[in-house]
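Student: Sequence and computational prediction follow.
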Amino acid sequence: MKQVVEHQSDILIIGSGAAGLTLALHLAEKSKVILLSKGPLCEGSTYYAQGGIASVFDEGDTIESHVADTLVAGAGLCDKSVVTYTAENAKAAMQWLIQCGVAFDKEETPEGDTGDAPYHLTREGGHSHRRILHAADATGKAVQTTLQERALAHPNIQVLERYNAIDLITSRKLHLPGNRVLGAYVWNRDQEHVETVRAKFVALATGGCSKVYQYTSNPDVASGDGIAMAWRAGCRVANMEFNQFHPTCLYHVDARNFLLTEALRGEGAYLRRPDGSRFMPEFDERAELAPRDIVARAIDYEMKRLGADCVYLDISHKPADFVIKHFPTIYSRCLELGIDITTDRIPVVPAAHYTCGGVMTDLHGQTDLNGLYAIGEVAYTGLHGANRLASNSLLECLVFARAAAQDIDSQLGKIAMPGMLPHWDESKVSNSDEEVVIAHNWHELRLFMWDYVGIVRSDKRLERALRRCAMLQQEIQEYYSNFRVSNNLLELRNLVQVAELIIRCAMQRKESRGLHYNIDHPSKNDAPRPTILQPD
């Protein structure tokens, strides 16, 4: 008989990246917080983010300009009020990070002292000004390590590493009055048993779902868990058809998932065909600094037209010391693989990178389910529209985590701790002897999503994808009902649910806009609206 374990806390935060850590640190002054991390605390998209965080720090820049650039990148589907709110609150969020100890790069003075120097601001695709604060080319690592050190040292934050959230527990599921989240079932990966967490509030900070695609820049934990759990709990989702494919992921057999930051192009890198010729000026007047959807489609087009395995990113025309100083991580990693970026071209391909849609929230991160919040990439706030502007992702995590913390703080004294919750029942399941089924379904799902629901789509491809998805859902649900849970099974169950949501949203959008390009509907509609799905 396995031990029954129940945890209790004011707030359960599922996810340990920039959004989850920021929320935890803001709430822990007044509340007890449990922070759940599926893998090691640092293993999330935040840690691997290279470029930086967008915020107006330069006197020649304006909040209105940041708003305008975001709206242009979002291709007519951003919520302007949300974009304005985010841009207006960006500087305060960044100053909090700086107070926490994140060391963003500064301009060098003639004396070499950077103490009181202004911050070095870089520019990325879609931005009209230099407004990207960064820590060399490893900004996410600097943010993640700084915040997690503070969280681990805080007496009111309990960190549970290597725990998968399985499902949310709601009053409706327990046939109780109202519709409120009461906690969650979580799987202890080390002990291999399911535990229960009771909480007044639950926040999803689980990141996106790019692992649904065969090629992705994301770490392995990005399996759409929060989106799938919220959907099963009755929350609406929106704009799931808009999955951003980062144009430049390193193409190398020994470097899966290694991203090449957009800041390379911001500092003058060119995209070249295998014969050395540039091609981006033929696709957009902004050339390499065009928004990501345009650059990714251009690369995809050139690769298919030429039958090429990749194209090349070239910054070798810049001084070597400049390249090494600004991109030390990329320089070192490529050098390990035999590529000297100061002299060689870098082979690149597009890869699934960012989920622009997600669980619908208000300006405080509150979802349709009382007490449940969603912040960061898991959420649909209206900020990104049909395409995310570079370096607005970590910014969204910070701004909305602060907003959610304020909203939760204002309610803490009014909400009672939920009573005892039912424990997980696994009396009717057994250990699996067919792990090959999971491996096979996993491969099939990611392959047909890449082929049929990737950078370029068609009505027929989407119909095929939906049929394949329905078959997989049935197989996976039968498997889930009969066998004990495992990490791969839980992720596969969530990914196939998210795949269905992506496909259904894509089928509803009868136009091509931003990250969604359908060859059967190449034009834009005159009055675009978000694609919203409501659970039955």
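Tutor: Arrived safely. Residues are numbered from 1 along each chain as shown.
Student: For the rest of this, base every contact and every neighbour count on C-alpha atoms.
Tutor: Will do.
Student: I'd like to know how far the residue nearest to Val82 when sequence neighbours are not counted sits from Cys397.
Tutor: Closest residue to Val82 apart from its sequence neighbours, by C-alpha to C-alpha, 6 or more residues apart in numbering: Leu383 at 5.7 Å. Using C-alpha to C-alpha, to the nearest Å, Leu383 is found at 11 Å from Cys397.
Student: hold the first one in mind and look at this next one:
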Amino acid sequence: MTRAMDGQPVIIGAGIAGLAAALFLAPEPVVLVTRAPLGADGSSPLAQGGIAASVGLDDDDALHLADTLAAGDGLCDAEAARRILSAGPEAIAALERLGVRFDRDAAGGLLLGLEAAHSRRRIVHADGDGTGRELVRALSEAARACPSITLVEGEARRILMREGEVCGLLVATAEGARVLTTRRLVLATGGVGALYEHTTNPVASWGVGIALAAEAGAELADLEFVQFHPTALATPARPLPLISEAVRGEGALIVDGSGRRILEHVPGQELAPRDVVARAVWRELTAGREVFLDARASLGARFATRFPQVAAGCRAAGIDPATDLVPIRPAAHYHMGGIAVDAHGRSTVPGLWAAGECAATGLHGANRLASNSLLEAVVCGRDVANDIAGRPAGRAIVPAPSALPPAADAAPARAIVSRLIGVTRDAEGLTAALQRLLPLAEGAPPAAAPARVGLMMAASALARTESRGAHARTDFPDTASVARRSRITLPAALAAARRVRVPDLAFA
């Protein structure tokens, strides 16, 4: 089996980006590495919002682009955004051809929802607030039925390199270590939310793709930009249940315990950009006041029908959103930064591509516009597949790997990142983060890899001496006149931490 797969493209991650890449590669043979059975793991099944696409009669690509650029706070790559967003209508059609069942009205038209910072109703949903689950269901079924896709259940532990190029992947499986020989490797491994105590991401989403790419020498971009969703259900559960932005799109309000609207005088109010709403909620919480989502008047008894997944999470916590105030808090939700890639998804390492949340395409800028991420996963998964398809496999000579690294443990880094690289940051806290993460990052597994991701995030955040989008510096509250995307490598971050001062990072 292993010899038969030699030289085939290998995709790590079976969320929407990974599944899309594998399916769009058909009929070319491909190996899909997944941590768990298809559909049973990752952030994709948890996605409630939907897919943003300009399919409405009152909408077009230009309007969608304008909203995306505004939310990105000057840091979007406009050309990348234009390319990805313009593919929205075709992406919806392609997903339907793959078996996705989107919500439609009685006349057969797509039901379109409204989310924060969108100027039009353009959010395409499936099963109400179960869009991610439905996409993963349909794409997983299509992948199982696709004869060109070979599934390998296991955990990627190391990218194998030879003369500066990818030549294989070391995977931990139930049967032990396994080497997959390839010169075409795709990372589709999700985000970094599990580096935070309060997150909507699953426990395995601590930035494994970033760690693997950084160790292989790849350049990373915009790591300082972490989006905190303002309305996670405040419970002891981990991950925190998400309360979709679409709930506010249907009129729900954010209030304190006395019923006062905390966003009443903020432009956009409850539908202001996520970073604005998250900081407003965070200020109330740090002042010792509880914050709630109030959907009693706007949705009431319709809540469970319109948002069945959110309603189920509330019921599990003993809350009825039709009649009760719902306690909320910000939670790490999405990473705008990641592996620096070009328009084809190629990283700076020959033979290494990235798609989905672990990739930094430039679409999201400093602050992701709601529901653009699922669109990006589908479109960029397709773009990576198109770039890889037909490339000669070449001959990969795999060096003898060292012992299989143990599974990573994010807990030591999580305590540091949660406290010091959160909703708001300052130089003192970021310097402390570098100091505390460095011995972990330079130490032995299992703590080293997650600590390295946190270290690169802290170094990038310390170097950005401004507040922009999701990156809020209390010691630099103003936005710089010139917007620059950040770039960093693992050696640069380690050097920065050893110096414990603002490093000489490259900006472009």
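Tutor: Perfect, thanks for sending it. On a predicted model such as this, the values are computed, not experimentally measured, just so you know.
Student: quick one on the thing from earlier: could I get the contacting residues of the counterpart of the residue nearest to Val82 of structure 1 in structure 2?
Tutor: Alignment note (TM-score structural alignment): Leu383 of structure 1 maps to Leu363 of structure 2. Each residue near Leu363 of structure 2 by C-alpha atoms under 8 Å, 6 or more residues apart in numbering is listed here: 68, 76-78, 80-81, 84, 376.
Student: mind listing which of these are in helices?
Tutor: Of the positions in the contacts of Leu363 of structure 2, 68, 78, 80-81, 84, 376 sit in helices, assigned by DSSP state H.
Student: sorry, back to before: now which of the contacts of Leu363 of structure 2 would you call buried?
Tutor: Buried by 16 or more other C-alpha atoms under 10 Å: 68, 76-78, 81, 84, 376, out of those.
Student: quick check, nearest of those to Glu290 of structure 2?
Tutor: Closest approach between the buried ones among the contacts of Leu363 of structure 2 and Glu290 of structure 2, by C-alpha to C-alpha: Thr68, at 31.1 Å.
Student: what sits against the closest residue to Asp536 of structure 1 other than its chain neighbours?
Tutor: Nearest in space to Asp536 of structure 1, with sequence neighbours left out and distances taken as C-alpha to C-alpha, 6+ apart, is Gly234 at 7.8 Å. By C-alpha under 8 Å, 6+ apart, Gly234 of structure 1 lies in contact with 368-369, 534-536.
Student: Then Thr465 of structure 2?
Tutor: By C-alpha under 8 Å, 6+ apart, the residues touching Thr465 of structure 2 are 473, 476.
Student: Per the alignment, it pairs with which residue of structure 1?
Tutor: By TM-score structural alignment, Thr465 of structure 2 lines up with Lys510.
Student: And the helices in structure 1?
Tutor: 18-27, 45-48, 63-73, 80-100, 139-153, 225-232, 263-266, 292-306, 320-326, 328-336, 393-411, 435-452, 459-482, 487-508.
Student: can you put those in a markdown table and add distance to Tyr215 of structure 1?
Tutor: Converted to a markdown table, these look like this (distance: least, C-alpha to C-alpha, whole Å):
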| stretch | distance to Tyr215 of structure 1 |
| --- | --- |
| helix 18-27 | 24 |
| helix 45-48 | 15 |
| helix 63-73 | 23 |
| helix 80-100 | 30 |
| helix 139-153 | 21 |
| helix 225-232 | 19 |
| helix 263-266 | 21 |
| helix 292-306 | 13 |
| helix 320-326 | 27 |
| helix 328-336 | 19 |
| helix 393-411 | 20 |
| helix 435-452 | 8 |
| helix 459-482 | 17 |
| helix 487-508 | 14 |
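Student: Which among those helices is found nearest to Leu182 of structure 1?
Tutor: helix 225-232 (13.1 Å).
Student: That closest one vs helix 487-508, what angle?
Tutor: 70 degrees (axes from the mean of the first three to the mean of the last three C-alpha atoms, to 10 degrees).
Student: before we move on, the earlier item: return the closest of the contacts of Leu363 of structure 2 with respect to His265 of structure 2.
Tutor: Distance to His265 of structure 2, by C-alpha to C-alpha, is smallest for Thr68 among the contacts of Leu363 of structure 2, at 23.2 Å.
Student: Quick one: map the closest one onto structure 1.
Tutor: Thr68 of structure 2 maps onto Thr70 in structure 1, by TM-score structural alignment.
Student: and if you look at Ser148 of structure 2?
Tutor: Under TM-score structural alignment, Ser148 of structure 2 pairs with Asn156 in structure 1.
Student: what do you get for Leu494 of structure 2?
Tutor: Aligned partner of Leu494 of structure 2 by TM-score structural alignment: none.
Student: can you tell me how far Ala374 of structure 1 sits from Ile166 of structure 1?
Tutor: 16 Å.
Student: Between the two, which is the more surrounded one?
Tutor: Ala374 (35 against 22; other C-alpha atoms under 10 Å).
Student: Verify the contact between the more buried one and Gly208 for me.
Tutor: No. Under the criterion of C-alpha atoms under 8 Å, Ala374 of structure 1 is not in contact with Gly208, lying 11.5 Å apart.
Student: Pull up the overlap in contacts between the two.
Tutor: Residues touching both Ala374 of structure 1 and Gly208 by C-alpha under 8 Å, 6+ apart: none at all.
Student: which residue ranges form the strands in the stretch 101-250 of structure 1?
Tutor: Taking DSSP state E, counting those that start in this stretch, the strands of the stretch 101-250 of structure 1 run over residues 121-122, 132-133, 157-161, 163-170, 181-188, 193-204, 237-238, 243-250.
Student: The second one against structure 2, how far on average?
Tutor: Spelled out, that is strand 132-133 of structure 1. When structure 2 is overlaid, strand 132-133 of structure 1 sits 0.2 Å from its aligned residues on average, using mean C-alpha distance after the TM-score superposition for structure 1.
Student: what range in structure 2 matches that strand?
Tutor: Aligned using TM-score structural alignment, strand 132-133 of structure 1 spans residues 123-124 in structure 2.
Student: which residues touch that stretch?
Tutor: Contacts of stretch 123-124 of structure 2 (C-alpha under 8 Å, 6+ apart): 49-53, 102-103, 110-115, 371.
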